[in-house]
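In: Generate coordinates for the sequence data below:
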Amino acid sequence: MGNRSENLPKKFTERLQGQISAEDFDAFKEAIDGQVPVSYRTNPFKPAEITFSDTTPVPWCDEAQYIAKRPSFAEDPLIFAGAYYVQEASSMFLWKALKQHAPLEKDLRVLDLCAAPGGKSTLINSLLTPKSVLVSNEIVGKRSLPLIDNLVRWGNPNTLVTGNYAESFAPLREYFDVVVTDAPCSGEGMFRKDPKASELWSTSLVDSCASIQESIVDHIPHALKAGGLYIYSTCTFAPQENEERLVQILESDEFEPLEIDIDPSWGISTVEVERNGVKAIGYRFIFHKTKGEGLFLTAFRKKGEPSIHQKFSVSPKKMKSVFMVKKRESEELRKWLENGKDFEFYQDGEDVYAIPSHMVQDFKIMKVTQKLRHQGIKMGRFNKKNGQLIPDHELAVSNIVSAKIPTLDVEYRDAIDFLKKQEMSVKTIQGVKGWAIIKYKGLALGWVKVLPNRLNNYYPSELRLRKDV
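Out: Just a heads-up that it's a prediction; the model follows:
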C-alpha cells in the first residue's frame, strides 16, 4: 500500500504527537501503512441474497458487515439495485447514536445538513418511519448528483434534496426533530484511505474548515426543535474542528450533552471538554485502535420542551403557487404505484414526481424557502402524442412501484448486459406488451419496453456500467 506514514505533512505530525502518546503515535504510523478495512451496509427495504465471503459484523451497526477482501462491486448487479451501500465503518457509528437517542418510533423531520455522497442519508432513511421526512442538503451542485443517485437506489419516497447554506434553514424555526451535521473538514481521518487528502492538507485548510464549522454550529439551534437531537461529526483529528466545536456548543447554553454507549472492545477513544461545570464527550475513531477510518462524533439534546405550535412562518400565497398535478392525471399516475391513494403529484417542466401525501406540506415549504434539487420519486413524463406516461428509472427501482407491473428476473449475464445498456439474450417476455421491469435476484434494475420481437433497454445512459465484466 506504500509508505503513507513517510509522506504525512510535517505540521500534522507535530500536532498529532502533542495529542497522543509516543506509543500511540508509533502505532498510528504503522496502522496508516496497513490495509484499509472494507464494509457495507444493507438496505432493510430491499432484502437480498448478498454472497460476499468471509464477512464479520460491524459492532456499532446491526445492518453492516466488514469484508475481508475488497471485491469488485461494479460486477455485482445488486449494488445497482440498491441492496446495499459501501460505507466506511466508522461513519456508521451514527446508527448507534440515532438508535440510542432519537425517538425513531415517531414520525420525524430530519435534516442531514452536509449529506453527499449519501452514506449517512441512506443510513438515516433506513431507521425512519414511512411517514417521516428526510431533508438531505448539499451545497455543492456536483456533489448533490451522487447523493440523489444513492437516495434513488435506496428507493424511499420520503426524501427531499436541497442545496443551501446552514443559515438558510435558520428561518424554519424549530422545524426539525433531528439535525445531523457531518461537517466539511480537513480530512485527516481519510489519510489512509485517500492519499490525496494528505496532499491537500495544510494548517490554513484546518483554519478554513473550523471557520465554516463555527458558522454552521451557530445557525443549527434555530432550525432544531426544543428537545431535538443534534449530532455533529467530522473525519478529522484536529482540535480546532472537534474539541473547539464542543466548547462552542456548550457555551451557547442551548444544548445538553449526551453519552453514547460503547463497548471497550470497539477501541473508540473519548474526548472530554468541560465548560461551566458541564462536561461534553466526543467519540474518536483512530486507525490503530478502531477498525475503520478516522472519525469524531458527538451528540446533544436541545434544551427545553417541544412546542405544539409551529414557530416558523411561510407565505400562504407562495405555498399556493406550488401547483400539484390535476385530479384526472393524478388518477392515471396512481395506477403505477402500489398504494397510489397515499400520493400526490408535482410536475416540474415535463417531469412528474410522486410526493407522499403526508409530505406535501414539507415539500411546498422547502420549495418556496430553499433551493430544492430533488423531491420524492420521479415517475417520468407524459407522451405528448398519446398522453401516456413514459416511466422514469427512479420509479422502477423505487419501493413504491405497483406489484401489478410485469417483471422479468434475469440471470447474472443478462443483468450485466442490461446495466451496460446492451442487448440481452432474452428477446421477449411471454404474454407481455409494453413496459416491464428487469429484476436480478428479485430486485429491480430498470425498465424495458416489450415489442413483438425484442426488448428495448431503457436503462439510463448516464448510469450505464462501463467496466468490462
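
In: contacts and neighbour counts: CA atoms only from here.
Out: Will do.

In: Run through who's touching the longest strand along the chain.
Out: Counting by DSSP state E, the longest strand found in the chain is strand 224-234. Applying Cα atoms under 8 Å, 6 or more residues apart in numbering, the contact partners of strand 224-234 are 101-102, 173-185, 187, 241-242, 295-307.

In: ok, now with 7 Å
Out: Contact with strand 224-234 is made by 102, 173-183, 185, 295-306, as judged by Cα atoms under 7 Å, 6 or more residues apart in numbering.

In: got it, and stretch 269-287?
Out: By Cα under 7 Å, 6+ apart, the list of residues contacting stretch 269-287 from outside reads 28, 31-32, 90, 243, 246-247, 250, 257, 259, 268, 293-298.

In: Ok, stretch 360-374 next?
Out: Contacts of stretch 360-374 (Cα under 7 Å, 6+ apart): Leu160, Val161, Thr162, Gly163, Asn164, Ser168, Lys318, Met319, Val322.

In: on that earlier part again, filter the contacts of stretch 269-287 down to the buried ones and hand me the PyMOL line.
Out: Selection of buried members from these for PyMOL, criterion 16 or more other Cα atoms under 10 Å:
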select buried, resi 28+31+32+90+243+246+250+257+268+293+294+295+296+297+298
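
In: Would you do the same for the sequence below? I want to compare the two.
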Amino acid sequence: MNLPQVFIDRLQIQFATKSADLVASFNESSPTSIRIHQKKLNEYSGEKIPWSNSGYYLPERPLFTIDPLFHAGCYYVQEASSMFLEQVFTQLLSKEEKITVLDLCAAPGGKSTHISTLINDKSVLVSNEVIASRANILKENIIKQGSGNVIVTNSDAKYFSELSEVFDCIVIDAPCSGEGLFRKDNEAVKEWSADQAHFCSIRQQRILEDVIPCLKKKGLLIYSTCTFNPEENEMQLKWLKEKYGFSGVQLKIENSLNIDEWNEDDLYGYRFLPNKIKGEGFFLAVLRKEEPASSLGNSTNKKFVSWMPELCIEKEISPIRNWINQNESENIYKWKENYFLMSNEQLKMMNELSDRVKIIYAGVDLASKKNDEFIPSPALALFERINISSFNNLNLSIEQALSFLRKDSLQISSLEKGWMLAVFENHPLGWVKSLGNRMNNYFPMEWRIKNY
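Out: Okay, here's the model as predicted:
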C-alpha cells in the first residue's frame, strides 16, 4: 500500500520506534468480525473478541447477503475494535439503571445496535444520523436488531443544542480522516491530506460544542474516531477539559489485550493499533461533564413535525395484544395509521425531542389497520419479544428463505389461510399472506436482496 509520506512522517514522530510495525500492518489483511444478538442467537462458537461478550472473529469473510440469519437480525457485521464500546457500558453504567443515551453520529448502526443490547428495556437510546439516506439505513438496522428501546432521528447536531441536560450518556463516533481504515478502504488513502485531517478536527469541535448542553452534569461523553491523528483525538480531549471543564475517566484494561493507553493530565485515551491487536485502527476516550452548560445553544427557529402518538384504548388493540411479550412499562400507541409499542420513558423522551429534532422511528411498529384488519408490520416479525406462537408459522428451507428475501413469488401452498410468519431455522424473517393456492410475499421492497 502506498501511504502518503507526510502521514508516515507523522506516525514516526507520534509512535517513534513502534511506527515501523504500525506502517507494515497496513499491508496485512483485515479481520472479519461479527457481533451476535444474544437474545436471538444464544449459541455460537468461534474465536471470541476479548473485549466483547458477543463479538467473534470469522476465519474468512462469507457472503453475508445470502445468509437468512443476517437478515433476521441474529448478528451484525461490525469491526472488532469498535466493539470496545461495550467496556465503557459494563464498567461505568449499570444495566439495572434506567438511563438515556444519545448516539449522535450513528449510521449505519453498529454502535447503536450494540448499545441497545447494553441498556435495559426501560432505558432509551436516541440514535441520530444527519444525512437522510444514511438515516434510512440506520432505521432499517435498528428495526432488524429488534430491541425496541430506540428512537431514530435525522437531524444536525446543532438541533440538540436546544435541549437542556437530557442525556446521561452521549456517544460521538466523530467523522474523521479515517486513517485507521486505510487497509480496508483504498479510496480513504487517496483522499487523505493533512489539511483534510485538520478540517475534520474543526468539524469535530463544532459537533462537540453543539451537544454539550444536552448532556447532564456528571454525565458521560464517549468520544471515538477511526484515526490515529492526535489533532482529532488527544488534542480534542485537552480542548474539552480546558474550555468546558470535562474530566477524564480511566477504564480498567488488562495488559494482555495490547490496547495502547494514553494518559496525560488526568485524561485517558485508548488506541487500537492494528500491529498490536486483531482489528482496525480506533481511538476511544471517556470524559465526565463536571459543570452544567452556562447556556443553551442558539435557537435554530426551525420546527420539525411533531411525532407524538396517541395512547390506544384496550378495546381497539385487544386483537394484537398477544402478538408480543409486553413489559409493564410499555403501552401501545397509534400514530397516523400505525400502532407502536413504546415505553413510558420513550414517550417522555419524545416530548423532549418533539419539534426540535426530526424523529423518523420510535419503539416497535407493530401493525397498521386497513378495512378493520390488522396488518402485521415487518418490524414486528424482527422484534426480539414477538410471541411466535400467536401466528401460523411457515418454515422455509434455505432456497425458499432466499426466494422470500428477494421478494419473489413463493410457490408454496398451505391449508392455512391468512397471515403467516415466514421463519428460517426458528428465526422470523417477515410476513406472507396465504390465500390457499398461493402466498403473497410482504417482505419490504427496499430490503430485498437485489443481486443474487
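
In: Superpose the two chains and report the TM-score.
Out: Here the TM-score for the pair of chains, by TM-score structural alignment, normalised by the length of the second structure, is 0.91; 438 aligned residues with a Cα RMSD of 2.3 Å.

In: In the first structure, what residue spans correspond to helices?
Out: Taking DSSP state H to define them, one finds helices in the first structure at 10-19, 22-32, 77-80, 93-101, 119-127, 141-154, 195-200, 203-223, 243-251, 316-320, 327-334, 360-369, 393-396, 412-419.

In: hmm, back to that, buried subset of the contacts of stretch 360-374 of the first structure, written for ChimeraX?
Out: Buried subset of these, written as a ChimeraX selection, criterion 16+ other Cα under 10 Å:
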select :160,161,162,163,164,319
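
In: May I see the contacts of stretch 360-374 of the first structure arranged in CSV, with distance to Lys367 of the first structure as well?
Out: Output for those, formatted as CSV (distance: Cα to Cα, whole Å):
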residue, distance to Lys367 of the first structure
Leu160, 10
Val161, 10
Thr162, 9
Gly163, 11
Asn164, 12
Ser168, 13
Lys318, 9
Met319, 8
Val322, 8
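
In: Give me the subset of the contacts of stretch 360-374 of the first structure lying in strands.
Out: Mapping those onto strands (DSSP E) picks out Leu160, Val161, Thr162.

In: ok, so of these, who is nearest Pro37 of the first structure?
Out: Closest to Pro37 of the first structure out of those is Val161 (29.9 Å), distances taken as Cα to Cα.

In: The closest one corresponds to which position in the second structure?
Out: Superposed on the second structure with TM-score structural alignment, Val161 of the first structure falls opposite Val152.

In: re earlier: please tell me which residues of the second structure the longest strand of the first structure aligns onto.
Out: On the second structure, the counterpart of strand 224-234 of the first structure by TM-score structural alignment is residues 215-225.

In: Check the alignment and tell me where Trp95 of the first structure lands in the second structure.
Out: The pairwise alignment with the second structure assigns Trp95 of the first structure to Glu86, based on TM-score structural alignment.

In: Now do that match against Leu118 of the second structure, distance only.
Out: For Glu86 of the second structure, the distance to Leu118 of the second structure equals 7 Å [Cα to Cα, to the nearest Å].

In: Now do Gly155 of the first structure: how many residues are near it, please.
Out: 28 (other Cα atoms under 10 Å).

In: Could you do Arg454 of the first structure as well?
Out: 16.
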